Structure formats: structure tokens, C-alpha cells
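Asks: got a structure for you, letters missing:
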């Protein structure tokens, strides 16, 4: 059986890491080995699902905030780490390396070239603006053009963000969703609370929780009744300032009693089940938008910014409502529509669940396994032995962090 190493630099359960958790535990035609660049919560999550894990910690020069010292040492440490990673993969009998984060695409791509292990790189984030600046975009696109044997994107939006590299062969594979055994009705609150709106995700500016607060204020001014739950927490220093700005915005709009900061949840499904309407409020094009599918799997009526990659696979007006990204008035109007029509909320929830059933691991994982087997079959037999490859682009690529 083909042994595949799924590599990410982070052990925190965010988008790409949760993707790995779901697909690794559902693989049948390959043997998965998850390689993490640090110790963290993902080790326990993977172990609970019986997934073999290897931790190869990144050196501080590749994890600490950039300064003159780390910037000077980063290229050499990246090269050494790639060699160590390649040796570890060979020792583990890995046939294909499957990378899932920006650092993993670079370090894993180099390791694959050094050891002649074929590399499949899966883009979970945009490879160009606004997610990255001009230099970061050029480097990200160069990495995807040069290092992997095969490329996967979670949406066509993500593929197009590769710019000139988007003209190379790509495969589009959506994110999987875990379906609850059955849809649950939202927990009913007191009549004075009105309908429950929910934004689920890390508190950070581009996720647009401020847009939801502005839309709530507009809904309340129209005489309708609703509350807003923000489930998620600040993870970085800048995010803490953003949370403070959200609290101040709610006070200035007179809706602070209607906005509830719930903090991080280890059970996002429970938060979704308690909501009447789930809002997707990102303020920049989102590569996919897993939380949208998670809400739909729970049978929740969902309102989605029209720039999310997942919209490519949805039926606006059929299984969700969409609005123009960043438009608080348009979002408020969509919310008002669903508040005024309980039958429409129920219809959207039923249709959403049906759509989510098309994105289970049973549908998605075979697409991935086919790509992994294909990358192995593409490599000539003589090229599968360990060796050293010459990388003419190494000096440029090693600058990527």
C-alpha cells in the first residue's frame, strides 16, 4: 500500500490542519502518516482517530518573528530542515509527500526534490493578493510552479489566485464536511431574544465580525428582533486589539447587550446547532469557507459573502443566500428576509443539508487518493530512488517564510 506523508508546519487545529484530520482518518487506499512541524493539539486529535503522527520541530529561525538574526539564518536552516525531513521520510518508507501549508509547500517541496519523493501540494489559501503582498505572491506562485509534481486547489478561486502558475495542470478538490447523524432544531430561547445569528471563526479583522455587528444594528433599527453570537477568539496580538474594537463598535451602535462574545469553542457543531441563521462575513475573497459547509451540514440557514470559493459549488437562493462581500446593508436585508419568513429558513436549512451530503469524506477522499496514486505513477522507476536534485531556484525560494 502506498505510504503518504501529509505535512503541515502547524499543530494548531485551524483550516488546513482540520482538513488533514478529516481526510487522513478516512483514507483507504493509502497509508497516511501526518508530519507536523511542532508539538501541539493536533497530535492528540490525530491519535484519537488512530492516525500515525511524526513530529519534526521546525528550528526557531523558521518560526520566530523575522528580524535581522532570523532572516540571515533562515535560508541555511530551511535547507538543513529539508534534508532532515527528507531523511525522516525515507526512514518512514514514504512514497508520496502531500503538503498543506505555506512553509510545508516550500520545505516539503525541497525535501521531495532532494530525495526524489514525488510531492503533491494542496493550496488551502489564496496564492496572491489580498492574502499576500507582491513579493509573497511571486514566491508562492513560484513554489507551486517549480516544486510539486501535482497541484490541488480547494476551489477554482484559489487556482486562479496562482496567477501565471494557474495555467499549469491543477485539480480542484473541495473540502470535506463531517455530517452529524441527524439535523437538530436550534435551541429555543426566550421570546425577548429573537432569532439567533452566529458568526463562527477566529476574531480577526478580515473575518468581518464588525460587518455582522453593523448588520445586526440595522436589523434591530427596522423593528426586528435578533441577537448575535460571535464564537471564536483572538489568537494573535493584533487580534486582541480587533476584539476591543468590536466591543467598542457594539457600544457605539447601542447593541452591546445583543452581541455575545462566546470565545473559543471545542465543539463548533454545538454552536451551529444553537443558531437560527449562520453568517459568513469575510471581508476578502475566501479560498473555500469550511464553516459554510459545516453550517449547512447542521441544516442551518446560511448567508454567504459572494466572494467565498465554496459559492462555486452552491446554489444561491436554493441552498443559501448570498450578498455582496463587505456590504452591511445587503447582509442586513438578507437577514431580514429570513427573520420574516420562518418557512424560508426551514426550506434553506433542508436544502443546505442535502447539499452538504455531496461533500462528505466518502466523496472527497477518493479524489485525493487518485491524485496521490497518480503522482507516484508519474515518476519513472529509476527516479524513485533517493538522490540529490539540482535546484536552480533554491536561493529565491528559501527567502519565503
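Replies: Sure, I can see it. Fair warning: this is a prediction, and the values are worked out from it, not measured in the lab.
Asks: please count neighbours and contacts with C-alpha atoms only from this point.
Replies: Noted.
Asks: show the subsequent helix or strand relative to the longest helix anywhere in the chain.
Replies: The residue-count maximum for a helix in the chain (DSSP state H) belongs to helix 68-91. Using DSSP states H and E, the helix or strand that follows helix 68-91 towards the C-terminus is strand 96-99.
Asks: from the contact counts, what lies against that following strand?
Replies: strand 2-8, helix 102-115, strand 119-123, helix 361-378 (3 or more Cα pairs under 8 Å, 6 or more residues apart in numbering; DSSP states H and E).
Asks: rebuild the ones you listed as a markdown table, extending it with distance to residue 206 and mean neighbour count.
Replies: Putting these into a markdown table (distance: least, Cα to Cα, whole Å; neighbours: other Cα atoms under 10 Å) gives the following:
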| stretch | distance to residue 206 | mean neighbour count |
| --- | --- | --- |
| strand 2-8 | 23 | 24 |
| helix 102-115 | 19 | 26 |
| strand 119-123 | 19 | 27 |
| helix 361-378 | 28 | 17 |
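Asks: pull the contacting residues for residue 209.
Replies: 199, 203, 230, 246, 281-282 (Cα atoms under 8 Å, 6 or more residues apart in numbering).
Asks: of those residues, closest to residue 164?
Replies: Nearest to residue 164 among the contacts of residue 209 is residue 282, at 25.7 Å by Cα to Cα.
Asks: residues near the closest one, how many?
Replies: 25 (other Cα atoms under 10 Å).
Asks: not counting sequence-adjacent ones, nearest residue to it?
Replies: Closest residue to residue 282 apart from its sequence neighbours, by Cα to Cα, 6 or more residues apart in numbering: residue 207 at 4.2 Å.
Asks: quick one: contacts for the one you found?
Replies: Residues near residue 207 by Cα under 8 Å, 6+ apart: 201, 281-284.
Asks: please redo it, this time with the cut-off set to 10 Å
Replies: Neighbouring residues of residue 207 by Cα atoms under 10 Å, 6 or more residues apart in numbering: 199-201, 280-284, 286.
Asks: would CSV of these with distance to residue 132 and secondary structure be doable?
Replies: Formatted as CSV, these follow (distance: Cα to Cα, whole Å; DSSP: H, G, I helix; E, B strand; the rest coil):
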residue, distance to residue 132, secondary structure
199, 24, strand
200, 24, strand
201, 20, coil
280, 21, coil
281, 20, coil
282, 16, coil
283, 15, coil
284, 12, coil
286, 13, coil
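Asks: put this beside the first:
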């Protein structure tokens, strides 16, 4: 009996550097989904790294590499930005492999800005994956205008990582567009039952890219207020974004000035296989973005490993954290409130209660996330 051909999906990304979007896509593709995936990335990318993360997809290098920062630059930057997008859109359109696909999935905001033109020229439906809030703070002035005036009105489908993220895009999405909230798969095994918490807090930690808006400074200041004396340590796990070395130096200097530098560890980017053990060793896990967090994978990973979790009270994380049940919330941007919550979690029984709640929190599996993506691709291809 003749088997129907699988849907061919072009997954377009502007980079293969191991950021959250790229890691999430690699997990999705390596689950052997029910579609035929093709990954389109800029020329000159590290092919060995791509293939290590993409066992089940064809990798196609096309178009120029995208330089960071252009979306928020001035007039000269705007012209350079537009030119780079046009060159990449043309390269995609001329790619024989791209012309053979059925639907286009833009895996990042930057990728969406040129995928929209390639999809229009090739007459293919476009699915835009929103991992950042649709705002000028998140996307830059030029990026925001391009997303709201060009990309979202042309999209056949919109995937968002949280209800919060989708809400920032609603007014810019045309009527009848397929819009779904699909979180990223956790990428870590569930801890079936929480282990007994340590009698005392030894380490507080945050797993996130080192960037000003992620709130490392806030966490550092709250830690210093809550644990000025004693042996409690603070660990920051995550690399800097491009151009973020100045911020890292600022954090190190601040730790010195606060008198806690001997108890603060900046671990940098760690292999994905090491994240589970690092999270398991944290007595309190923190998410502290100073603007509303769309939904980083860190919060779901904290829950998967049944760790006591503290999050800011705005954005996607509060869709998963119930204050006092499976985590704690604090007033976003408020150092004193975060310090208060951290101190309140010193007693073992407080942390054990949150760990139990975390272990009972339903989380998306890789299979369910893949199924939601496939259903969306099918729906977006309907006339």
C-alpha cells in the first residue's frame, strides 16, 4: 500500500550557536518527528556542531551570516540590516532544497525577518516561532517594526512559548491565523520523587544566559542582603551573549564591592549533559528577569528536577509556578522582596514542600511537543 509522503518542513535559524532556541529545535528534531525536517542556517556555520545536534535532519547552509545588533542600530544600521535580510531571503528562495519543502518554520525572531520574504516569493505558508515578547525592548526598534508590520501579518501560523508571549503578538496577527502556545520540551528526565533536602542551604543558583535583562545583578544584590555572612554560595550557570563581557565584569566587580566575591561562582557555558547535575546540586533555583520573561527553559528544568524554585511575578514563568505550592514568586525587579523570599526558604521543611509540589507539576514531554508541532503544520497547510 502506498504510504503518504511526510510533510517537508524548512526549519530556518539565523545561527547554530547553542542558545535556547537552537537547543530546543535540536531536541525536537532528534525525537524523530512525523515530518521530514530540513535545517537552513547561514553559510560558514560550524557544520560539525550542527550535525552533532541534528541527527535526523538535512542541514543546508545558505545565505550570509547575520551580525548581531543591527535591529537596534541607527539609520546606517537600518540600511545594513535591510540589505542583509534581502540577501538571505534571496539565497533561501534560490535554494533547490528550500523550494522542495511544504512549509517554513522560522525558529527565531531574526530568522523570521528574512523567512517571511522567502516564504512569500516561494508561495509557502510561514510559521513564526515566538520565543521573545513582541516589544521594542525585546526586539529593538527596527526589529519590532519589522515583526509587527511585515512578519506577523504575513504568518499562517504563530507558535509562542507562553500565553504571555502570545498575548504580546495578538494585536498584530491577522484574523484566522493558527496561533498556539507550545512550550519547549524540558530536555531533562523527570525526577520521580524529590530527595530529602539538605538541612541547610548550601548553594543558590541561576541557569540563564548572562545578560542584563536576565537579572543576574538583581540576584547578586539580593543574595548579598540575605546571606551577607555565612557559607552559602551563589552560582551563575550560563555563557554571555555576544558583547556581554562588560556586563560580566560589572557583576564580578559588584560581588567584590558587596563583600561576597569569595562565595560567588560564574561557571559560564556548560555542556548540556552537565546541566542536570548542576541543577540537582542547587538548594534554591532562581529566575529573576527584570522585564517579563517569555518563558526560558530553565524554569521547566528546575521543575523537572523537583528543585525549590523562585521566579519573578511577571511573564511566562507564573503560568507554571503557583506561589507556595511548587515554587515562590517575588515582585519583579525588587531586590528586597527577592532577598526576603530567599531567607524564607532557609528552613528545610519549606524547601521540601516546594520540591514535592514541583515533582507533581505536569510538564510537556518531547513526544507531546512534537505532536503539537505536527498538528500545527498540518493545520497551517490547509487551504
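Replies: In hand now; what should we look at? Predicted model only: the values in this text are computed from it and were never measured.
Asks: quick one: map the residue nearest to residue 282 of structure 1 onto structure 2.
Replies: For residue 207 of structure 1, the aligned residue in structure 2 is residue 214 (criterion: TM-score structural alignment).
Asks: what of residue 268 of structure 1?
Replies: Alignment note (TM-score structural alignment): residue 268 of structure 1 maps to residue 275 of structure 2.
Asks: buried stuff in the helix or strand its match falls within?
Replies: Assigned by DSSP H and E, residue 275 of structure 2 falls within helix 275-280. Buried residues in helix 275-280 of structure 2, counting neighbours by 16 or more other Cα atoms under 10 Å, are found at 275-276, 279-280.
Asks: and that helix, how far from structure 1 on average?
Replies: Superposed on structure 1, helix 275-280 of structure 2 shows a mean distance of 1.7 Å to its aligned residues (mean Cα distance after the TM-score superposition for structure 1).
Asks: for that helix, the distance to its chain's centre please.
Replies: Distance of helix 275-280 of structure 2 from its chain centroid, counting by Cα atoms, centre = their mean, to the nearest Å, is 18 Å.
Asks: got it, and stretch 101-112 of structure 2?
Replies: With Cα atoms, centre = their mean, you get 16 Å for stretch 101-112 of structure 2.
Asks: structure 1: matching residues for that one?
Replies: The aligned range for stretch 101-112 of structure 2 is 94-105, by TM-score structural alignment.
Asks: span of that stretch from start to end?
Replies: Distance across stretch 94-105 of structure 1, first residue to last, is 17 Å (Cα to Cα, to the nearest Å).
Asks: now do stretch 263-283 of structure 1
Replies: End-to-end distance (Cα to Cα), stretch 263-283 of structure 1: 21 Å.
Asks: likewise stretch 40-60 of structure 2?
Replies: Stretch 40-60 of structure 2: ends 5 Å apart by Cα to Cα.
Asks: same question for stretch 251-271 of structure 1.
Replies: First-to-last distance for stretch 251-271 of structure 1 - Cα to Cα - comes to 24 Å.
Asks: buried stuff in that stretch?
Replies: Neighbour count says stretch 251-271 of structure 1 has 255-256, 258-259, 261, 264, 268-269, 271 buried, by 16+ other Cα under 10 Å.
Asks: now, the most widely separated pair of these?
Replies: Farthest pair in the buried residues of stretch 251-271 of structure 1, by Cα to Cα: 255 and 269, 25.9 Å.
Asks: in three-state terms, label whatever residue of structure 1 lines up with residue 149 of structure 2 for me.
Replies: The alignment partner of residue 149 of structure 2 in structure 1, by TM-score structural alignment, is residue 142. Secondary structure, DSSP: H, G, I helix; E, B strand; the rest coil: residue 142 of structure 1 is helix.
Asks: now residue 142 of structure 1: how far from residue 211 of structure 1?
Replies: Using Cα to Cα, we find residue 142 of structure 1 at a distance of 35 Å from residue 211 of structure 1.
Asks: of these two, which one has the most company?
Replies: Neighbours per residue, other Cα under 10 Å: of residue 142 of structure 1 and residue 211, the larger number sits with residue 211, 23 against 19.
Asks: so the more buried one is in which element?
Replies: For residue 211 of structure 1, the host element (DSSP H and E) is helix 209-221.
Asks: what's the spacing between that helix and its chain's center?
Replies: Between the centre of helix 209-221 of structure 1 and the centre of its chain there are 26 Å (Cα atoms, centre = their mean).
Asks: in it, what counts as buried?
Replies: 209-220.
Asks: what element comes up after that helix heading to the C-terminus?
Replies: Counting by DSSP H and E, what follows helix 209-221 of structure 1 is strand 226-231.
Asks: how big is the angle separating that following strand from helix 209-221?
Replies: 160 degrees (axes from the mean of the first three to the mean of the last three Cα atoms, to 10 degrees).
Asks: name the SS class of the residue in structure 2 that residue 35 of structure 1 lines up against, please.
Replies: Matched by TM-score structural alignment, residue 35 of structure 1 corresponds to residue 40 in structure 2. Here residue 40 of structure 2 is recorded as strand under three-state DSSP.
Asks: surely residue 40 of structure 2 meets residue 97?
Replies: Yes - Residue 40 of structure 2 is within contact range of residue 97, at 9.4 Å (criterion: Cα atoms under 10 Å).
Asks: okay, and the common contacts of the two?
Replies: Counting by Cα under 10 Å, 6+ apart, the residues touching both residue 40 of structure 2 and residue 97 are 10, 58, 60.
Asks: tell me the spacing between the first one and residue 307 of structure 2.
Replies: Going from residue 10 of structure 2 to residue 307 of structure 2 by Cα to Cα gives 37 Å.
Asks: flag every buried residue along stretch 67-77 of structure 1.
Replies: Buried-residue list, stretch 67-77 of structure 1, by 16+ other Cα under 10 Å: 70, 74-75, 77.
Asks: could you export these as CSV, including distance to residue 14 of structure 1?
Replies: Listed next are those as CSV, based on distance: Cα to Cα, whole Å:
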residue, distance to residue 14 of structure 1
70, 25
74, 25
75, 27
77, 26
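Asks: show me the contacts for residue 158 of structure 2.
Replies: 105-106, 126-130, 152, 166, 169-170, 173, 177-182, 376, 380.
Asks: I meant to write residue 352 of structure 1 there.
Replies: Residue 352 of structure 1 makes contacts with 292-302, 314-315, 318-320, 346, as judged by Cα under 10 Å, 6+ apart.
Asks: I appreciate the help and will end here.
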